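Asker: A predicted structure for the sequence below; I have some questions about it.
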Amino acid sequence: MRRHELTDQEWELLAPLIPRAATGRPRVEDRQVVNGMAYKIRTGISWRDLPERYGPWRTVCTRFRRYALDGVFTRALEQMQARADAAGDIDWLVQIGSTIVRAHQHAAATGRNGGSTGRTNRNDHALGRSRRGLTTKIHLACDGKGRPLALLLTPGQRHDSICARPLLECIRVPRTGLGRPRSRPDQVVADKAYSSRGFRTYLRRRGIACTIPEKSDQQRHRHSRGRHGGRPPAFDRQIDRRRNIIERCFNRLKGFRGIATRYDKTATSYEAAVSPASFLLWARSV
């Protein structure tokens, strides 16, 4: 095993989910190709610059695109989460947050005219303009141990509060046996960007407790209304101190240079790069 490649344990978890062709000419070994994908995501190099030990770069790139469209990495991540949930290893004190990723000039060359399918808006390929130029925002929900549960890609200028509800609805941890996937956290922890009456009402209707600090302007507005302003929302400072877990999760994800800077033109490819990185975070924590 070389640097940035999958360990034997990680490959054993991923190998059963790799699709295999029943007919056709002999192809490059699956583990060799997947190691090339992992190397590319970890280092952020161009597909053409892949070392020769991973086989033809076009083969690695084509299979990566095929796996992205088939949702191979997403299913691998869900299976890993299902095993952890069955073992009682998931801490359902869910934390949500976002981080901005700068888009490289190679990613900005897209025409932005794709169709709209799946969880991510492909019309703009999750590229938007902000103070940093063309950027993508990764919205992430992680468990209490800092492992990704769900992610959502949006343009960089999209506000966090708009994506809070869709992000929580992306949490679907399958059961190993019978039963529907689990989608409801025990509690949600977030920063002031998610402090809104609509989001708090949504959590209350689903029976989810929350620890979200109230904005100063919201406090002034409530105080100005007197007794008609209602009671202040519940806030646990001890739980709020654990909010740094989501930031540590982002730091580990951005240890992959192909994620810290976006080089992929399409949102599908970039999301497919974040999924195996999240899978590796899970695989190394169990």
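Answerer: Nice, thanks for sending it over. Numbers count the residues shown, from 1 in each chain.

Asker: okay, CA-based contacts and neighbour counts for the rest of this
Answerer: Will do.

Asker: so what's residue 192 up against?
Answerer: 212, 213, 214, 215 (Cα atoms under 8 Å, 6 or more residues apart in numbering).

Asker: will you turn those into JSON lines that also has secondary structure?
Answerer: As requested, those are exported to JSON lines (DSSP: H, G, I helix; E, B strand; the rest coil):
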{"residue": "212", "secondary structure": "coil"}
{"residue": "213", "secondary structure": "coil"}
{"residue": "214", "secondary structure": "coil"}
{"residue": "215", "secondary structure": "coil"}
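
Asker: Please identify the member of those with the greatest number of neighbours.
Answerer: residue 212 (24 neighbours; other Cα atoms under 10 Å).

Asker: Distance from the biggest helix by length in the chain to the middle of the chain?
Answerer: Secondary structure of the chain read by DSSP state H shows that its longest helix is helix 267-283. Between the centre of helix 267-283 and the centre of its chain there are 7 Å (Cα atoms, centre = their mean, to the nearest Å).

Asker: now stretch 66-81
Answerer: For stretch 66-81, the distance to the chain centre is 12 Å (Cα atoms, centre = their mean).

Asker: just the helices in the chain please.
Answerer: 8-14, 30-43, 57-70, 72-86, 160-169, 197-205, 216-224, 237-240, 244-253, 257-260, 267-283.

Asker: Out of the ones you listed, the one nearest residue 49 is which?
Answerer: Closest of the helices of the chain to residue 49 is helix 57-70, at 7.8 Å (criterion: Cα to Cα).

Asker: Residues touching the closest one, excluding its own?
Answerer: Contacts of helix 57-70 (Cα under 8 Å, 6+ apart): 33-34, 36-37, 47-50, 54, 73, 268-269, 272.

Asker: Buried residues of it, list them for me.
Answerer: Within helix 57-70, the residues scored as buried using 16 or more other Cα atoms under 10 Å are 57, 59, 60, 61, 63, 64, 67, 68.

Asker: Below is structure B, check it against A:
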Amino acid sequence: MGRGDLLDQEWAWLELHLPRNVGRGGCWKSHRGVINGVLFRQRTGVPWRGPPARFGKWKAVHDRHRRWSAGGTWERILRAVQADADTEGRIDRSMASVDSASGRAHQHAAGARTDAPRTRGRRGRPVQHRPDEALGRSRGGLTCKIHLAGEGGRRPLAFVITPGQRGDAPQLIPVLERIRVPRRGGGHPRTRPGHLGGGKAHSSRRNRRYLRRRQIKHTIPERKDQRANRRRRGSAGGRPAGFDKTIYKRRNEAGRTINALKGFRAVATRFNERVYIFHGTVTVAAIRLWLRP
């Protein structure tokens, strides 16, 4: 076992949710070695040809990560691991926090063809590529942004990847819509946190109306311009938003979750041209955070 590889306890949790061998040819014999190779590349940020030979052929590691990213396998594994944590009572459902972080895109992440043929995912289903590939250009170069909702234990519940110049407020609803923690005993998945904390960048009338409709209590400070506009309108501007300083102090949990994700160099710097592969890269990092005892 090398540094950064899956521990025996982590592998025992993860092995239950991995795809089984299908068809002929003995495919997918070395799940553990290949996944350790993916984690090595995530942690170090080396090119795909860089991992040591003990992980097997580099092309097998690359292709399995690409196919599982395209077919949604990594996402299904993440949901299964979250369900296990929920059954064991390891999810802090009292509060969730939202935050975002921009990351630089390597020069090799640029230049993806927008007219490239669509990649086939699980059971031959085509994977649609975004025309912008979630890359934004600014004075600093190419950037992308991870919008994340994290639980109280500083582990990610859901995330969305956008170009770096996108604002935080329009992405709050898409992030919350992606929170789906299955229940092992059956029933609807858990989709609502007990309380939501956000920053001023997430403040908007549309977001607050959405949170009230879903009956999600929230602590999001009001921006000065929004407060001034509400006061100028008088009674038509509505009531001021409630704010609890004690609860708001816990919003740093989302930022600490992002810092944990960025501990993986392949997440802190985007090397992938295709956004669906980078989405799989972030998902693998999230799975590793959930597997840690």
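Answerer: Arrived safely. Small disclaimer: the values here were computed from a predicted structure and weren't measured.

Asker: ok so, going back, Provide the aligned range in structure 2 for the longest helix of structure 1.
Answerer: Alignment of helix 267-283 of structure 1 against structure 2: residues 275-291, by TM-score structural alignment.

Asker: after superposition, how close is the matching stretch to structure 1?
Answerer: Here stretch 275-291 of structure 2, set against structure 1 after superposition, deviates by a mean of 0.8 Å using mean Cα distance after the TM-score superposition for structure 1.

Asker: Show residues contacting that stretch.
Answerer: 10, 13-14, 39, 42, 65-66, 68-70, 74-75, 77-78, 81-82, 85, 129-130, 133-134, 155-156, 161, 260-261, 264, 266-267, 270-272.

Asker: Residue 98 of structure 2 and residue 149 touch, don't they?
Answerer: Yes - with contact defined as Cα atoms under 8 Å, residue 98 of structure 2 counts as touching residue 149 (4.4 Å).

Asker: so what's in contact with these two at the same time?
Answerer: residue 254.

Asker: Nearest residue to residue 81 of structure 1 in space, ignoring adjacent ones along the chain?
Answerer: residue 173 (6.1 Å; Cα to Cα, 6 or more residues apart in numbering).

Asker: Would you mind finding the match for that neighbour in structure 2?
Answerer: Residue 173 of structure 1 maps onto residue 181 in structure 2, by TM-score structural alignment.

Asker: what about its match, neighbour count?
Answerer: Neighbour tally, residue 181 of structure 2, other Cα under 10 Å: 23.

Asker: and residue 212 of structure 2, what pairs with it in structure 1?
Answerer: So residue 212 of structure 2 corresponds to residue 204, using TM-score structural alignment.

Asker: and if you look at residue 33 of structure 2?
Answerer: With TM-score structural alignment as the criterion, residue 33 of structure 2 matches residue 32.

Asker: separation between that match and residue 81 of structure 1?
Answerer: Relative to residue 81 of structure 1, residue 32 of structure 1 is positioned 25 Å away (Cα to Cα, to the nearest Å).

Asker: same question, residue 226 of structure 1
Answerer: In terms of Cα to Cα, residue 226 of structure 1 sits 46 Å off from residue 81 of structure 1.

Asker: and the two? which has more neighbours close in?
Answerer: Using other Cα under 10 Å, the more surrounded residue of residue 226 of structure 1 and residue 81 is residue 81, with 25 against 10.

Asker: dump the residue contacts of the more buried one.
Answerer: Residue 81 of structure 1 neighbours (Cα under 8 Å, 6+ apart): 90, 149, 173, 174, 282.

Asker: what's the answer for residue 111 of structure 2, then?
Answerer: residue 273.

Asker: quick one: what's aligned to it in structure 1?
Answerer: Counting by TM-score structural alignment, the partner of residue 111 of structure 2 is residue 109.

Asker: what's the distance between its match and residue 155 of structure 1?
Answerer: Distance from residue 109 of structure 1 to residue 155 of structure 1, by Cα to Cα: 15 Å.

Asker: still on that earlier bit, my guess is the match of residue 173 of structure 1 contacts residue 191, does it?
Answerer: Yes - at 6.7 Å, residue 181 of structure 2 and residue 191 qualify as touching, with contact defined as Cα under 8 Å.

Asker: Residue in structure 2 paired with residue 219 of structure 1?
Answerer: By TM-score structural alignment, residue 219 of structure 1 lines up with residue 227.

Asker: what's the matching range in structure 2 for stretch 237-244 of structure 1?
Answerer: Against structure 2, stretch 237-244 of structure 1 falls on residues 245-252 (TM-score structural alignment).

Asker: chain center to the matching stretch: distance?
Answerer: Averaged over its C-alpha atoms, stretch 245-252 of structure 2 has a centre that lies 22 Å from its chain's centre (Cα atoms, centre = their mean).

Asker: That stretch spans what distance, first to last residue?
Answerer: 13 Å.

Asker: residues in contact with that stretch?
Answerer: 97, 98, 197, 198, 199, 219, 220.

Asker: what's near enough to touch residue 172 of structure 2?
Answerer: 98, 147, 202, 207.

Asker: Can I get the buried part of those as one PyMOL selection?
Answerer: Entered in PyMOL, the line below selects the buried ones among the contacts of residue 172 of structure 2, by 16+ other Cα under 10 Å:
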select buried, resi 98+147+202+207
